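> what follows is a protein structure lacking sequence information:
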């Protein structure tokens, strides 16, 4: 039974909440389903990118475009950059969390003994975040703020400025990561080399591809092509997709070095 059907059943009986297994961590397809709202309409998911089966971008609004404008502006102060980045991170992660398991839940409201049939995030204990140091710490910290106690892993990968290839210096993962769903965060997906290296490390540690959700703020087509070809079961959610890379392998139009601008370093 899919989540929509289970939700509809839950509006008439609460038994489905206890008896209907909607998600199986070993089955990639069952993780990625559309939630269903109490208004009998599909919840909003990030738009699927044409040509990419498992790549999504958030829905563009005047507000998100204004935030990207501030992020990309060369003249934005660190204060403005950080404020805009935090707003965007919140929006992108909120949309990305549509792809983790939810179950119907009936609750009593404080008014007239009424009930509300909504959704509850399930299997949170088997969810974790892995950030690619250091820029991604800004994203990992935001998830931890909204989901306190969520385990956070770290991978230190630095790109060789001459070869543009990634070098791995450090990794530290939560216990039993092979049994968890992993939200892998990195603000910028350029060549995709660092992200691919991180995903391969996770796979080597036993994490199935379909249990990895990559979340970024800006992505280049080159990076998306690399990841989707090497790891076709990994799902990717990003804020915007830029037109490509320059000769130095930086995203264009891009926003510069995210870590330096966010943390105020050179």
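Everything's here; your move. The shown structure was predicted, so the numbers you read here are calculated from the model rather than taken from an experiment.
> C-alpha only now, for contacts and for neighbours.
Will do.
> could you point out the longest helix of this protein?
In the chain, assigned by DSSP state H, the helix with the most residues is helix 78-96.
> just the strands in this protein please.
Remark: strands assigned in the chain by DSSP state E are 47-48, 55-57, 102-108, 115-121, 127-133, 152-159, 166-172, 181-185, 188-189, 212-220, 235-242, 244-245, 251-252.
> columns distance to residue 258 on top of these, output as TSV?
Shown next, in TSV, are the strands of the chain (distance: least, CA to CA, whole Å):
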stretch	distance to residue 258
strand 47-48	24
strand 55-57	19
strand 102-108	32
strand 115-121	31
strand 127-133	12
strand 152-159	14
strand 166-172	17
strand 181-185	13
strand 188-189	7
strand 212-220	10
strand 235-242	14
strand 244-245	15
strand 251-252	11
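> want to throw those into JSON lines with distance to residue 4 and mean neighbour count?
What follows is the strands of the chain, written out as JSON lines (distance: least, CA to CA, whole Å; neighbours: other CA atoms under 10 Å):
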{"stretch": "strand 47-48", "distance to residue 4": "19", "mean neighbour count": "15"}
{"stretch": "strand 55-57", "distance to residue 4": "21", "mean neighbour count": "22"}
{"stretch": "strand 102-108", "distance to residue 4": "9", "mean neighbour count": "19"}
{"stretch": "strand 115-121", "distance to residue 4": "11", "mean neighbour count": "15"}
{"stretch": "strand 127-133", "distance to residue 4": "23", "mean neighbour count": "23"}
{"stretch": "strand 152-159", "distance to residue 4": "31", "mean neighbour count": "19"}
{"stretch": "strand 166-172", "distance to residue 4": "38", "mean neighbour count": "14"}
{"stretch": "strand 181-185", "distance to residue 4": "22", "mean neighbour count": "27"}
{"stretch": "strand 188-189", "distance to residue 4": "33", "mean neighbour count": "28"}
{"stretch": "strand 212-220", "distance to residue 4": "22", "mean neighbour count": "25"}
{"stretch": "strand 235-242", "distance to residue 4": "21", "mean neighbour count": "23"}
{"stretch": "strand 244-245", "distance to residue 4": "38", "mean neighbour count": "18"}
{"stretch": "strand 251-252", "distance to residue 4": "39", "mean neighbour count": "21"}
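> second structure follows, compare the two:
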């Protein structure tokens, strides 16, 4: 699996990443959601360079123009709930894409640091022969992405898989390389080097879902 880390090249994306991390700014939920959305737009633009294109003729008021337009059938699949603003950012650039939504969350059966990833909801079109874009802002252990991939198997086999994330860990990235097809590609804003004993990215940014939409009750 190829990995494209956006922060390796200096750009305005670094400003949005820094605001997501900054405790003095991230409490503004609207800005937090918008910054994730903007990073989704940036990564969608970069991803668009690797799609297949075909020549189309366009009629203007004064004549004919020829332009190369994407021909891939895209399906954007986001992991609820933190994936919603990232999903919207990608959809802003791929407005003809089909959409898929899936739940994947950490379940702590013994109320300690040990957890399992549960998938309980899926709404998806067929993925057969299409280009699948999986979106989740946080790539910690990588188990959410891998469980979602398994849950999507009945929907068909995509021609190509792209993963989009905001912040990940080295461990999570290396794990994905073992479970996703070799020709898959990960687009990620930045990668941190540490996971704590609870499986959270350090320095990371905290719980993206709570920062987007408010604290939730644990169950």
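Received, thanks. Remember, predicted model here, so these are calculated numbers, not experimental data.
> before we move on, back to that, ok, which of the strands of structure 1 comes nearest residue 95 of structure 1?
strand 235-242 (8.2 Å; CA to CA).
> which residues sit against that closest one?
When contacts are defined by CA atoms under 8 Å, 6 or more residues apart in numbering, strand 235-242 of structure 1 is touched by residues 46, 54-58, 88, 92, 96, 210, 212-221, 251-254.
> following superposition onto structure 2, what is the mean distance for that strand?
Strand 235-242 of structure 1, aligned to structure 2 and superposed, deviates on average by 1.0 Å (mean CA distance after the TM-score superposition for structure 1).
> for that strand, give the aligned segment of structure 2 as residue numbers.
With TM-score structural alignment applied, strand 235-242 of structure 1 matches the range 185-192 in structure 2.
> and the matching stretch, how far out from the chain's middle?
Remark: stretch 185-192 of structure 2 is offset 9 Å from the chain centroid, using CA atoms, centre = their mean, to the nearest Å.
> ok, now which ones touch residue 103 of structure 1?
For residue 103 of structure 1, the contact set (CA under 8 Å, 6+ apart) comprises 3, 7, 17, 22, 119-122.
> could you do residue 6 of structure 2 as well?
Counting by CA under 8 Å, 6+ apart, residue 6 of structure 2 touches 13, 43, 187-190.
> how about TSV for these, with distance to residue 89 of structure 2 added?
Formatted as TSV, the contacts of residue 6 of structure 2 follow (distance: CA to CA, whole Å):
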residue	distance to residue 89 of structure 2
13	13
43	9
187	14
188	14
189	13
190	17
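> taking those residues, tell me the two that lie furthest apart.
Every pair in the contacts of residue 6 of structure 2 was compared (CA to CA); the two farthest apart turn out to be 13 and 187, at 12.9 Å.
> turn the contacts of residue 103 of structure 1 into TSV, including distance to residue 225 of structure 1.
Formatted as TSV, the contacts of residue 103 of structure 1 follow (distance: CA to CA, whole Å):
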residue	distance to residue 225 of structure 1
3	31
7	36
17	40
22	31
119	34
120	34
121	31
122	32
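> same check for the residues you listed, but in structure 2.
Retained contacts for the contacts of residue 103 of structure 1 in structure 2, judged by both residues aligned by TM-score structural alignment, their matches' CA atoms under 8 Å, are 119-122.
> so which of those comes closest to residue 185 of structure 1?
Nearest to residue 185 of structure 1 out of these is residue 121 (CA to CA; 19.7 Å).
> so how far is residue 68 of structure 2 from the residue nearest the centre of structure 2?
Closest residue to the average C-alpha location of structure 2: residue 135 at 2.3 Å, with CA atoms, centre = their mean. For residue 135 of structure 2, the distance to residue 68 of structure 2 equals 26 Å [CA to CA, to the nearest Å].
> check residue 4 of structure 2 too.
Noted for residue 4 of structure 2: a distance of 24 Å to residue 68 of structure 2, by CA to CA.
> likewise residue 14 of structure 2?
Distance, residue 14 of structure 2 to residue 68 of structure 2, using CA to CA: 30 Å.
> and residue 256 of structure 1, what's its match in structure 2?
Counting by TM-score structural alignment, residue 256 of structure 1 lines up with residue 206 in structure 2.
> contact partners for its match?
So residue 206 of structure 2 contacts 21, 200 (CA under 8 Å, 6+ apart).
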